[in-house]
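Engineer: when you get a sec, could you give me coordinates for this:
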Amino acid sequence: MQTADLVLIPLLDSQHALAQIARVENGLALLFFTDQVATPRSKPHAIAGEDVIAALCIPVADLPSDIWPIIGYEAVPRIAPYHDTALDRLDIVDATHIEAFVNAVQGLYPWDGFPDPDYFTLMLRDENTLPVRARMTADFPKPESP
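Structural biologist: Below is the predicted model of the structure:
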């Protein structure tokens, strides 16, 4: 995986979230996330800056390239401060948390499902605007009692 690659992250409903590797440096990859979904056969298209809802770093060694397919590459939108800040000063998360985040963006996992109910909100570029499809724990069906 390298800068400009368009990456698909599997979702719980068998679709994929669209992300892009915006930068790679010092063993870290900066990924831009959208609320868009795609399939491995989708025609690659550039991600517009206004479509980037979050930017997170992951160690390059932790990128699950076997389950996060690359569908092409396109120009990377230039978004301050992400292109002007050392990657090790940005939020560094692991692949499991990224997968939970993109599923929460799509409403497939509770937005407030982590011990800190604001965990995903703090990942957003605009913490005042939740993704349209985000659902809270109370919005999910309750398990039936025996």
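Engineer: drop to CA atoms for contacts and neighbour counts, all remaining ones
Structural biologist: Will do.
Engineer: so after whichever helix or strand residue 55 is part of, what's the next helix or strand?
Structural biologist: Here residue 55 is covered by strand 54-59, with elements defined by DSSP states H and E. Sequence-wise, the next helix or strand downstream of strand 54-59 (DSSP H and E) is strand 70-73.
Engineer: check which helices and strands that following strand sits against.
Structural biologist: When contacts are defined as 3 or more Cα pairs under 8 Å, 6 or more residues apart in numbering; DSSP states H and E, strand 70-73 packs onto strand 5-10.
Engineer: in the strand it packs on, which residues are buried?
Structural biologist: Neighbour-count burial for strand 5-10, counted by 16 or more other Cα atoms under 10 Å, picks out 5, 6, 7, 8, 9, 10.
Engineer: near residue 96, how many other residues are there?
Structural biologist: 10 (other Cα atoms under 10 Å).
Engineer: distance of residue 97 from residue 72?
Structural biologist: Distance, residue 97 to residue 72, using Cα to Cα, to the nearest Å: 24 Å.
Engineer: sequence B follows; please return its structure for comparison with A:
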Amino acid sequence: MPSFDVVSEIDKPELSNALHQANKELGTRFDFKGTDARVELSESTMTVFADNEFQVKQAVEVLCLKLAARGIDLACLDYQRIEEIGGGKAKQIILLKEGINSDLGRKLVKQIKDKKLKVQTAIQGDQLRITGKKRDDLQTVIAFLREADAGIPLQFNNFRD
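Structural biologist: As a prediction, this is how the structure comes out:
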């Protein structure tokens, strides 16, 4: 039976490339000369550092342009408020949203079932497995999920016939 997985992932190599490009641009831009503007990446967060709140906003804009150019959907970013960290410095933490949590998974399963398509949906950890007898039904589900507002970017992979 044909099946596919619905996931929400961030391409880690592209993310690190975009981060590197943003840091490079922050180091060469005239309005950031002599400042300590930079972006750091940890497991599931990015932290933007700069000298003041305005420069943090500008650095986040540069970062977003680089992420978009590398094909990373900006809907997977969750911006926290800008904090003063002393010494006239400021930072902003940006959380990376990955995976489909159980509440969103249940909501998507309910929406698919309400469409009355002949497919089975199973929540498997942080992804959904959609199985059906006809390839056309699966393609209808993919089209429906692209239209639905899940709040996070969804990818469809592991399509098996």
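Engineer: could I get the TM-score for this pair?
Structural biologist: Here the TM-score for the pair of chains, by TM-score structural alignment, normalised by the length of structure 1, is 0.23; 61 aligned residues with a Cα RMSD of 4.9 Å.
Engineer: re the thing from before, go through the strand holding residue 55 of structure 1 and flag the buried ones.
Structural biologist: 54, 55, 56, 57, 58, 59.
Engineer: just put the buried residues of strand 5-10 of structure 1 in JSON lines and tack on distance to residue 34 of structure 1.
Structural biologist: Compiled in JSON lines, these are given as follows (distance: Cα to Cα, whole Å):
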{"residue": "5", "distance to residue 34 of structure 1": "14"}
{"residue": "6", "distance to residue 34 of structure 1": "11"}
{"residue": "7", "distance to residue 34 of structure 1": "11"}
{"residue": "8", "distance to residue 34 of structure 1": "11"}
{"residue": "9", "distance to residue 34 of structure 1": "11"}
{"residue": "10", "distance to residue 34 of structure 1": "13"}
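Engineer: which of these sit farthest apart?
Structural biologist: The span of those, defined through Cα to Cα, is set by 5 and 10 at 15.9 Å.
Engineer: contacts only, for residue 120 of structure 2.
Structural biologist: By Cα atoms under 8 Å, 6 or more residues apart in numbering, the residues touching residue 120 of structure 2 are 130, 131, 132.
Engineer: for residue 36 of structure 1, see how far away the closest residue to residue 28 of structure 1 other than its chain neighbours is.
Structural biologist: Once flanking residues are discounted, residue 28 of structure 1 sits nearest to residue 59: 4.4 Å by Cα to Cα, 6 or more residues apart in numbering. Shown here: residue 59 of structure 1 relative to residue 36 of structure 1, a distance of 23 Å by Cα to Cα.
Engineer: what's the helix or strand for residue 65 of structure 2?
Structural biologist: Applying DSSP H and E as the criterion places residue 65 of structure 2 in helix 53-69.
Engineer: related to what we said a few turns ago, inside strands: which ones of the contacts of residue 120 of structure 2?
Structural biologist: Of the contacts of residue 120 of structure 2, the ones assigned to strands by DSSP state E are 130, 131, 132.
Engineer: count the residues that sit near the last one.
Structural biologist: The local packing count at residue 132 of structure 2 equals 18, with neighbours defined by other Cα under 10 Å.
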